[in-house]
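Undergrad: Mind looking at a prediction? Sequence and model below.
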Amino acid sequence: MSFIILVRHGKSLWNEENRFTGWTDIDLSENGIQEAKEAAKKIKNRNLRIHSAYSSIFSRAYNTGKIILEELGLNHLEIKKDWRINERHYGNLQGLNKKDTSDIYGKDQVAKWRRNYSTKPPILDKNIYLRDKSLPIFSVIPKEKFPRSESLKDTLYRVQEFYNEIIYKQLLEEKNILISAHGNSIRAMIKIFENIDDKSIEKVEVPTGDPIFYEFSDGNIMKK
């Protein structure tokens, strides 16, 4: 028996400003730091020993994981970054205020961009795309896999690959794993673990800084 602990990063500075973040590297707000500390308390209450930890490449996810491990006295444990559990790429919506975007395009259209399983937001401007691909933070990503926009479906493909290659083997070895990631990459994991259909996943919400626990036993995954 082993456990997967999923934690959406604590509130970021852009969460506080109600902006689309996507693949923009924005750090935690003060509220987000406190949420990470509270997440550590909830994990501690479960009396689970964490054997390995992963985060996306972004500061808000990595620092959430780092704070959790520090609060649990596990400073020695390395957090391994993997771009495949990045937030979904929000294309040309990145940086925009969500309310302002709804006022321009209409609430229904923005809701479809945000929640629909297979709909992608407007693609990223070509010049920004070429600039972003060359940033050091993205050097680990194969150039041909760098997106200009992603749906949740696109996000799920890379999350599934991460799970198959990295996580599954460790679960078989009865290791408990902490994954600090993002709303949509965690929604993708939830869809995989709970076999949620494409329509129902639209309604799944993942709050910031609140651990979700899954037990792996005899090849099955169950929420606990």
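TA: Arrived safely, thanks for sending. Numbers count the residues shown, from 1 in each chain.
Undergrad: going forward, measure contacts and count neighbours with C-alpha atoms only.
TA: Will do.
Undergrad: tell me the contacts of the residue most central in space within the chain?
TA: Computing the C-alpha centroid of the chain and ranking residues by CA atoms, centre = their mean puts His182 first, at 2.1 Å. His182 sits next to 7-9, 61, 85-87 when contact means CA atoms under 8 Å, 6 or more residues apart in numbering.
Undergrad: Second structure for comparison follows:
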Amino acid sequence: MGWPSSCDPTRRTCCERSRQCAGVFSGHTLPPHTPKQGRTRHRHLCGASCHLSPVLTSPFLSSDLSFSHGNVHYMFPASTFRRFFGNMAKAKYTLVLIRHGESTWNKENRFTGWTDVPLSPVGEQEAVEAAKALKEKGFEFDVAYTSVLQRAVVTCWTVLKGTDMCHIPVKSSWRLNERHYGALQGLNKAETAAKHGDEQVKIWRRSYDIPPPPLEKSDKRWPGNDAVYKMVPNEALPLTECLKDTVERVLPFWFDHIAPSIMEGKRVLVAAHGNSLRGLVKHLDKMSDEAVLELNIPTGVPLVYELDEDLQPVRHYYLLDEAELKAKMEAVANQGKAK
């Protein structure tokens, strides 16, 4: 049986963000231990009331819980409670993700992929502003990770210079590269949409498991023809990639390098690309394959994750004004549409 509609934990209709059905965040916090047969009564703003088990007051719930709303009894698995009330956990680690600043091909609205294009003047300034925002908030780093593509590398170094962190190690990996767009690389997104239709281009850009048309290995755009990747086995180098392929490429690097650094207590910066970062965010936030398709990560804006001891997100936020952030996200979403 689900929540009553007035206290649905996914809505903001009862008790300030509504998942305060337990009374924990609503301004009338329940005492940690309450007598009267081990239960506490809480009255909702909707007028109903609950009888709550005292374990509700623990943010580190290990056992299932139950409560009554009116004459209806509800059971909650501990895992569900932790998911809804995860921000009660204590943050232990900090991770900062940043998509590179605008590149010259971002500006020209082209599919870039693994093509190694530089930052545009706007992108260079975005990286400077990102560093300024991080420094103003007091962020420091112990190690940085980036791709082998210059737009991410330069963004990384600009941020480190602006935060007085040039002394820390920077580790580059092809696994953090942008998604490979195959035969679309270099094409204008709007012109491609005008030719093939918005829906087809959206499928190529945003479907989780449908890649764009592949390259031939004889094509100079195939990374096997680039000396930068001579140490990477040819079979690992893509002819094209869907987002699923990109996630599967990125996650081994997360588990083998980034996550262990965080667990060692290091403050980590990752400067990468829209789709490689979508892969990390999908993993961290446990996003579904469908939900991640609507995720738009703007260029040059630090995304801060506060993680608990198990590397589960306690909270995350961008270092940018909400209105400006929304505009930048909408710009990313509109890139593949015909004009």
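TA: Cool, the structure landed. This structure is a prediction, so every number in the text was calculated from the model and none was measured.
Undergrad: TM-score of the superposition?
TA: Superposed pair, TM-score by TM-score structural alignment, normalised by the length of structure 1: 0.96. Supporting alignment: 224 aligned residues with a CA RMSD of 1.3 Å.
Undergrad: Check the alignment and tell me where the residue nearest to the centre of structure 1 lands in structure 2.
TA: Correspondence of His182 of structure 1 to structure 2, assessed by TM-score structural alignment: His273.
Undergrad: Next one: that match from Ile98 of structure 2, what distance?
TA: His273 of structure 2 sits 8 Å away from Ile98 of structure 2, going by CA to CA, to the nearest Å.
Undergrad: Could you do Val247 of structure 2 as well?
TA: Applying CA to CA, the value for Val247 of structure 2 to Ile98 of structure 2 is 17 Å.
Undergrad: quick one: which of those two has more around it?
TA: Taking other CA atoms under 10 Å, Val247 of structure 2 and Ile98 do not tie; Ile98 has more neighbours (28 against 24).
Undergrad: quick one: contacts for the equivalent of that one over in structure 1?
TA: Correspondence of Ile98 of structure 2 to structure 1, assessed by TM-score structural alignment: Val7. The contact partners of Val7 of structure 1, taken as CA under 8 Å, 6+ apart, are 39, 178-182, 186, 208-212.
Undergrad: Flag every buried residue along stretch 209-222 of structure 2.
TA: Neighbour-count burial for stretch 209-222 of structure 2, counted by 16 or more other CA atoms under 10 Å, picks out 211-212, 214-215, 221-222.
Undergrad: which residues make contact with the lengthiest helix in structure 1 from outside it?
TA: Counting residues, the longest helix found in structure 1 (DSSP state H) is helix 30-45. Residues outside helix 30-45 of structure 1 that contact it (CA under 8 Å, 6+ apart): 7, 9-12, 64-65, 67-69, 71-72, 208-211.
Undergrad: Could you list which of those belong to strands?
TA: Of the contacts of helix 30-45 of structure 1, the ones assigned to strands by DSSP state E are Val7.
Undergrad: Need the max-distance pair from the contacts of helix 30-45 of structure 1.
TA: Of all pairs drawn from the contacts of helix 30-45 of structure 1, the greatest distance, 21.8 Å, lies between Ser12 and Leu72 (CA to CA).
Undergrad: Tell me which of these two has more neighbours.
TA: Using other CA under 10 Å as the criterion, Ser12 of structure 1 and Leu72 rank with Ser12 on top: 24 against 16.
Undergrad: Tell me which residues touch that one, please.
TA: Ser12 of structure 1 makes contact with 26-29, 32, 60 under the criterion CA under 8 Å, 6+ apart.
Undergrad: ok, 6 Å please
TA: 27-29 (CA atoms under 6 Å, 6 or more residues apart in numbering).
Undergrad: OK, contacts around the closest residue to it other than its chain neighbours?
TA: Leaving aside its sequence neighbours, Ser12 of structure 1 sits nearest to Leu28 (CA to CA, 6 or more residues apart in numbering; 4.0 Å). Applying CA under 6 Å, 6+ apart, we find Leu28 of structure 1 in contact with 11-13, 60.
Undergrad: Rebuild those residues as a markdown table, extending it with distance to Ser52 of structure 1.
TA: As requested, those are exported to a markdown table (distance: CA to CA, whole Å):
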| residue | distance to Ser52 of structure 1 |
| --- | --- |
| Lys11 | 23 |
| Ser12 | 24 |
| Leu13 | 27 |
| Arg60 | 19 |
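Undergrad: ranking the residues you listed by neighbours, who comes first?
TA: Busiest of the contacts of Leu28 of structure 1 [other CA under 10 Å] is Arg60, holding 27 neighbours.
Undergrad: To which residue of structure 2 is that residue aligned?
TA: Per TM-score structural alignment, Arg60 of structure 1 is aligned with Arg151.
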